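Student: This is a predicted model, with the sequence first.
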Amino acid sequence: MSQTSFGWGTTAEQAIAGIRLDGKRAVVTGASSGIGVETARVLVEAGAEVTLAVRDPEAGARVATQINAANSAGSARVAALDLADLASVAAFTDAWTGPLDLLVNNAGVMAIPTRQLSPAGWELHFATNHLGHFALATGLHDALAAADGARIVSLTSRGHLRAPVDFDDVNFDARDYDPLLGYGQSKTANVLFAVEAARRWADDGITANAVHPGGIMDTNLSRHMPAELLEAAKATSRQVAKTLGQGAATTIVVATSPQLSGVTGRYFEDCQPAETIGREATDIPGHAHGVAWYAVDPDNAARLWELSSKAVG
């Protein structure tokens, strides 16, 4: 197992110290708020050309202006991307030209209180957090393959411990809708994507990993959570909430560290690869450390890929 020299308290700036990304191109989804902004900022500081792929281009433009004003090494630009709308994803990938060195699937929605469906008819957590990013990555595959050692980093969550992917009822047609189960299922899907992309794209020189950023409560991700649920989550957290810099650190380590060159198909938390929680653990607490067996199961990963391929056409 490839360990790194970083840990829980590492910040994104510490993680990227000494690393140069001049001439490298990156896409960061959801980079108009939260840890997406911090991720984009430090990549630009290191010299990368970063595309902020955001649902609100005006908000993205404000962030890009701030990043560019403070940095002269790299640059930030903005492109519209609504992950819940597959037509928007297709427009983004069709417009992309040239190689892509780094794809950070950072954007997400969490705890949507009522069941909602995407324009294509998929439960909105699954559609946004997984299917949109799946369509984005597959649509950019050739650009990633054209780069030298491209990396994909997909943000998942410890919330994946709440639910595997229910292949028989992804959309909650038969079972009662639960916002945290919907979120958990989509976060499991993020890990499974990394597992299967690692297998399928290894010969293309592309690595794919999933990262849990840690508990960062005061970001836009928690905007749908009821106040009492959010306060309960803060109260029961086993660790002090991370800063935005600490929350972006695991992404930056996995995206840029030479220590992880060639490492693929793994789940990381606190800047380190995590142990797998085995099938024998029948009641996994939501605050547990590690990745659930069902989220790294190769059969589940292959099954999800086939489902997703059909879903995005």
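Tutor: That came through fine.

Student: all contacts plus neighbour counts: C-alpha atoms, from now on.
Tutor: Noted.

Student: count of neighbours near V109?
Tutor: V109 has 18 neighbouring residues, counting by other C-alpha atoms under 10 Å.

Student: How about the contacts made by it?
Tutor: By C-alpha atoms under 8 Å, 6 or more residues apart in numbering, V109 lies in contact with 125, 128-129, 183, 221-222.

Student: Distance-wise, check it relative to S186.
Tutor: Separation of V109 from S186 (C-alpha to C-alpha, to the nearest Å): 10 Å.

Student: quick one: contacts for the residue lying closest to V312 once chain neighbours are set aside?
Tutor: In this structure, V312 finds its nearest non-sequential neighbour in A135, 6.3 Å apart by C-alpha to C-alpha, 6 or more residues apart in numbering. If you count contacts by C-alpha under 8 Å, 6+ apart, A135 has them with 86, 89-90, 312.

Student: Now, those that are in helices?
Tutor: Here DSSP state H is the test, and those give 86, 89-90, 312 as lying in helices.

Student: second one coming, line it up with the first:
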Amino acid sequence: MRDLEYLNSLENLTGKTAVVTGGSQGIGLQTTILLGCLGATVYICALDGELDRAGVESAREEVSQHTARSGGSVHFHKLDLSSIESSRSSAHSLKKKISQNSADGDVGRLDIVVCNAAIAFSPQSILSPDGYERTFAVNCLGHFVFVTSLMDIIDSTARVYGDARITFTSSRGYTDAKKLDYKALTSPIPDDGTSLLHLKGAFQRYLDSKLAVLYLAKALDQDIWVKSSESIFVNVCHPGQVPNTALGEHQQPLVRPWLASMIKSTLRVFMKNTTRDAARTQVFLSASSQIREKKVHGEYWAPTWSRSQKYTGTGKEELSTALAKDEKEWQLLWNFCQDAVSKVP
């Protein structure tokens, strides 16, 4: 499906505000570009590194050149998801920024949040600043803090305009995840990450974190709809496997540059789809009128591919493991995150 055909199938987002965590690289960058091309004001929320700044400029250039929609723009906002305080502080400063940029001078609006940022292959010899395994801290806990700290402006947007979206990026890898061990999430592993033999454990932690993200989306959706906020549509998706992402590239010593390059070169032989294709499912969940009209919420979506591995569409998938469908596990994750936040005043 060509970009113009795809964009024309979605809503015009002119006047709407979107946030994409990890929106400066990989699938997140393509998500930013597509939302901007639809007319949204997009805030890339990411670390302020050299690659992040380059990604912001790349997104701005492509959005400015797009003629199918008008009004789209790209802005940068610093976000470090590795700690509770930095995630919370970033959310509060983002709300101030949105308010300052509001044409009416009010609190502004936040229509779309795409929780896309993720890390992988982080060694567990060093925990996050709050004492949690870093992959879980960034991929799940940081997003919990960031999104819940933004809920007031998301809720006000939904009440005024009748539509707000929160989309989480998980992975079909949840099917290989293990039951979350909350004690292990706070326990460092001495010397972990000093050998390539530790890659298996690091990858398992990534899969487990993506199951946690799925739980987070499900629990947040339940919490919102119990409170009768029926215009906030929370969904979670698998974007699809693509070779050209930044995932794990900077997690030395586990993933050295030569190893990352070799893995990507091998994957390109078998994977013909692109990061732009992989962004389409989360953009659809964020920008299609069907989500609002059909009251789509609390669902897990994934892309469909042709035999030649070209994107052909997207749709709901039923969760395929008992662990993923266990509502008690959703609530355990939610309670764990709430407890973690309560310890950081």
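Tutor: Now that the structure is in, tell me what you want to look at. Note that the structure is a prediction, hence the values are computed from the model and not measured.

Student: Can you pull the TM-score for these?
Tutor: Here the superposed chains carry a TM-score of 0.83, computed using TM-score structural alignment, normalised by the length of the first structure; 290 aligned residues with a C-alpha RMSD of 2.7 Å.

Student: Need the overlap of contacts for V109 and S186 of the first structure.
Tutor: Common contacts of V109 of the first structure and S186, defined by C-alpha under 8 Å, 6+ apart, comprise 125, 129.

Student: Any idea how far apart the tips of stretch 218-238 of the second structure sit?
Tutor: With C-alpha to C-alpha as the measure, stretch 218-238 of the second structure spans 14 Å from end to end.

Student: circling back: for V211 of the first structure, state which of the contacts of A135 of the first structure is nearest.
Tutor: V89 (22.3 Å; C-alpha to C-alpha).

Student: Can you find the partner of that closest one in the second structure?
Tutor: When the second structure is aligned by TM-score structural alignment, the residue opposite V89 of the first structure is S87.

Student: pretty sure its match is in contact with H77, am I right?
Tutor: No: S87 of the second structure lies out of contact with H77 (C-alpha atoms under 8 Å); the separation is 11.7 Å.

Student: Looking at these two now, which is surrounded by more residues?
Tutor: Applying other C-alpha under 10 Å to S87 of the second structure and H77 shows that S87 carries more neighbours, namely 23 against 19.

Student: that older thread, and the match of V89 of the first structure, what is it in contact with?
Tutor: Counting by C-alpha under 8 Å, 6+ apart, S87 of the second structure makes contact with 79-81, 142-143, 145-146.

Student: before we move on, back to that, distance check, the residue nearest to V312 of the first structure against R25 of the first structure.
Tutor: Using C-alpha to C-alpha, A135 of the first structure is found at 19 Å from R25 of the first structure.

Student: And for Q259 of the first structure?
Tutor: Counting by C-alpha to C-alpha, the gap from Q259 of the first structure to R25 of the first structure is 20 Å.

Student: Next: I19 of the first structure.
Tutor: For I19 of the first structure, the distance to R25 of the first structure - C-alpha to C-alpha - is 14 Å.

Student: more crowded one of these two?
Tutor: Ranked by neighbour count (other C-alpha under 10 Å), I19 of the first structure and R25 place R25 first, with 23 against 14.

Student: Serialize the contacts of A135 of the first structure to TSV and add fields for distance to P119 of the first structure.
Tutor: As requested, these are arranged in TSV below (distance: C-alpha to C-alpha, whole Å):
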residue	distance to P119 of the first structure
L86	8
V89	13
A90	14
V312	12
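
Student: Could you point out which of those residues is nearest to V291 of the first structure?
Tutor: Checking these one by one against V291 of the first structure (C-alpha to C-alpha), the nearest turns out to be V312, at 26.8 Å.

Student: Show me where the stretch 101-250 of the second structure has its strands.
Tutor: Taking DSSP state E, counting those that start in this stretch, the strands of the stretch 101-250 of the second structure run over residues 112-115, 164-169, 232-237.

Student: The last one maps to which residues in the first structure?
Tutor: When you say that, I think you mean strand 232-237 of the second structure. Going by TM-score structural alignment: strand 232-237 of the second structure matches residues 206-211.

Student: who touches the matching stretch?
Tutor: Contact partners of stretch 206-211 of the first structure, identified using C-alpha under 8 Å, 6+ apart, comprise 144-145, 149-157, 190-191, 194-195, 197-198, 201, 250-251, 254, 262-269.

Student: dump the residue contacts of D168 of the first structure.
Tutor: Applying C-alpha under 8 Å, 6+ apart to D168 of the first structure gives no contacts.

Student: Return the distance of the residue nearest the centre of the second structure relative to T266 of the second structure.
Tutor: Nearest residue to the geometric centre of the second structure (C-alpha atoms, centre = their mean): N116, 1.7 Å. Per C-alpha to C-alpha, N116 of the second structure is found 25 Å from T266 of the second structure.

Student: S89 of the second structure now?
Tutor: The spacing between S89 of the second structure and T266 of the second structure, counted by C-alpha to C-alpha, is 40 Å.
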